[in-house]
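# can't give you the sequence, but here's the structure:
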């Protein structure tokens, strides 16, 4: 296992962090389901950059490894979802292309399973393919979990793929719901982690 320093992201990290997230999510079944196939890689990177800049850096928290080979983007209990997501909704739908309707229905399907109280929500975590298997994903997730523990609030995420479920269980998450995504999409697992004392 190769470890590296983890730190809060700054504006200087935007482009390499967006590259990492795009590389990590290439071929991910969830993304394939909600983002148009035409010009897919450009759309994917633009969506990841939009989320990183307009949600994570502007309204939440982002951690990166020093080489930006791993990135975690969170919303926090202080994030005003309407103020954060409202202004980018049209751009996100445009980038989703002909999958915009499906993307909206996926959000509707997952919405009832999301926590309603104060939550640290792990919106995206990605590790560059050539750095996977080195513990970097857990390393960039850990500061958000520590912050949730310190605040005494739940951490939450949604994932696709049973391998991911096993990885998140090692970090203390448990499955709260399994959702068959609409329009023939994959299964998604909603996972929650209660705050840990000390």
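Happy to help now that I have it. The shown structure was predicted, so the numbers you read here are calculated from the model rather than taken from an experiment. Numbering: from 1, shown residues only.

# switch to C-alpha atoms for all contacts and neighbour counts from now on
OK.

# all strands of this protein, in order?
Assigned by DSSP state E, the strands in the chain fall at 6-8, 61-65, 70-75, 119-127, 154-159, 174-180, 187-193.

# what's the most buried one of those?
strand 70-75 (a mean of 29; mean count of other CA atoms under 10 Å).

# just how off-centre is that strand within its chain?
Distance, stretch centre to chain centre, for strand 70-75: 6 Å (CA atoms, centre = their mean, to the nearest Å).

# contacts for that strand?
Outside of strand 70-75, the residues within contact range by CA atoms under 8 Å, 6 or more residues apart in numbering are 17, 20-21, 52, 55-56, 59-65, 119-128, 131, 136-137, 140-141, 144.

# ok, so what distance separates residue 108 from residue 98?
17 Å (CA to CA, to the nearest Å).

# Comparison target below:
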């Protein structure tokens, strides 16, 4: 695993944009416009670099954005990031629908500190070679060392078996015109 640096930001955003371009949950936020998807990934990268962790494999073929929500702080910079997200990604017409969606999702988050696996992606040309599995194992291990459960959502039903294979479980689902599966290793 290499430490993500500003020099790898574009590469990480490229991988995640390709991996999530057709994701239902991402499209609910920014539509099918690839530039908006790219901007969403940049927003995620910036937040996770500031308030979480950005993972990148040694061969630069897989990456993940993990946020520590309890560490997130409001500043002029984060307000500007949020405004840019509204104007350049979500759009004013979808803003209240997206805010309501995010509120519903957050109502299912654990109350104690946790590691929010916001995005994990593998370069499509190298998928199926265990890169995502190895990366997820590291994320789960890092979270265990920090005594934080891992939490994520997916709208891609095919990914559920992948997460279950790594000890995560579906603990609920939310309907938004598509199913969003709530997945974690949180033990109450």
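That came through fine. Please read all numbers here as calculations on a predicted model, not as lab measurements.

# Need the TM-score from the superposition.
After superposition, the two chains reach a TM-score (TM-score structural alignment, normalised by the length of structure 2) of 0.88; 184 aligned residues with a CA RMSD of 2.0 Å.

# on that earlier part again, nearest to residue 83 of structure 1, of the strands of structure 1?
Of all the strands of structure 1, it is strand 70-75 that lies closest to residue 83 of structure 1, at 12.2 Å by CA to CA.

# quick one, the closest one and strand 61-65 angle?
Put simply, strand 70-75 of structure 1 runs at 170 degrees to strand 61-65, going by axes from the mean of the first three to the mean of the last three CA atoms, to 10 degrees.

# In structure 2, what range does strand 70-75 of structure 1 match?
Taken onto structure 2 by TM-score structural alignment, strand 70-75 of structure 1 occupies residues 62-67 there.

# can you check stretch 108-125 of structure 1 too?
Using TM-score structural alignment, stretch 108-125 of structure 1 lines up with residues 103-120 of structure 2.

# measure that stretch end to end?
Terminal residues of stretch 103-120 of structure 2 lie 22 Å apart, using CA to CA.

# before we move on, what about stretch 179-188 of structure 1?
Chord length of stretch 179-188 of structure 1, first to last residue, is 5 Å (CA to CA).

# Measure how far that stretch is from the centre of its chain, please.
Taking CA atoms, centre = their mean, the mean C-alpha location of stretch 179-188 of structure 1 is offset from the chain mean by 17 Å.

# Show which residues not belonging to that stretch make contact with it.
Stretch 179-188 of structure 1 is contacted from outside by 29-30, 33, 102, 105-106, 109-110, 158-161, 178, 189-190, using CA under 8 Å, 6+ apart.

# With stretch 86-101 of structure 2 instead?
With CA under 8 Å, 6+ apart, stretch 86-101 of structure 2 has contacts from 28, 29, 30, 36, 37, 39, 40, 176.

# So which bits of it are buried?
For stretch 86-101 of structure 2, burial by neighbour count (16 or more other CA atoms under 10 Å) applies to 86, 89, 90, 91, 95, 98, 101.

# related to what we said a few turns ago, of the contacts of stretch 86-101 of structure 2 - the most surrounded one?
Sorting the contacts of stretch 86-101 of structure 2 by how many neighbours each has (other CA atoms under 10 Å) puts residue 37 first, at 26 neighbours.

# and the residue mapped onto it from structure 1, what does it touch?
Superposed on structure 1 with TM-score structural alignment, residue 37 of structure 2 falls opposite residue 44. Neighbouring residues of residue 44 of structure 1 by CA under 8 Å, 6+ apart: 22, 25, 26, 31, 35, 95.
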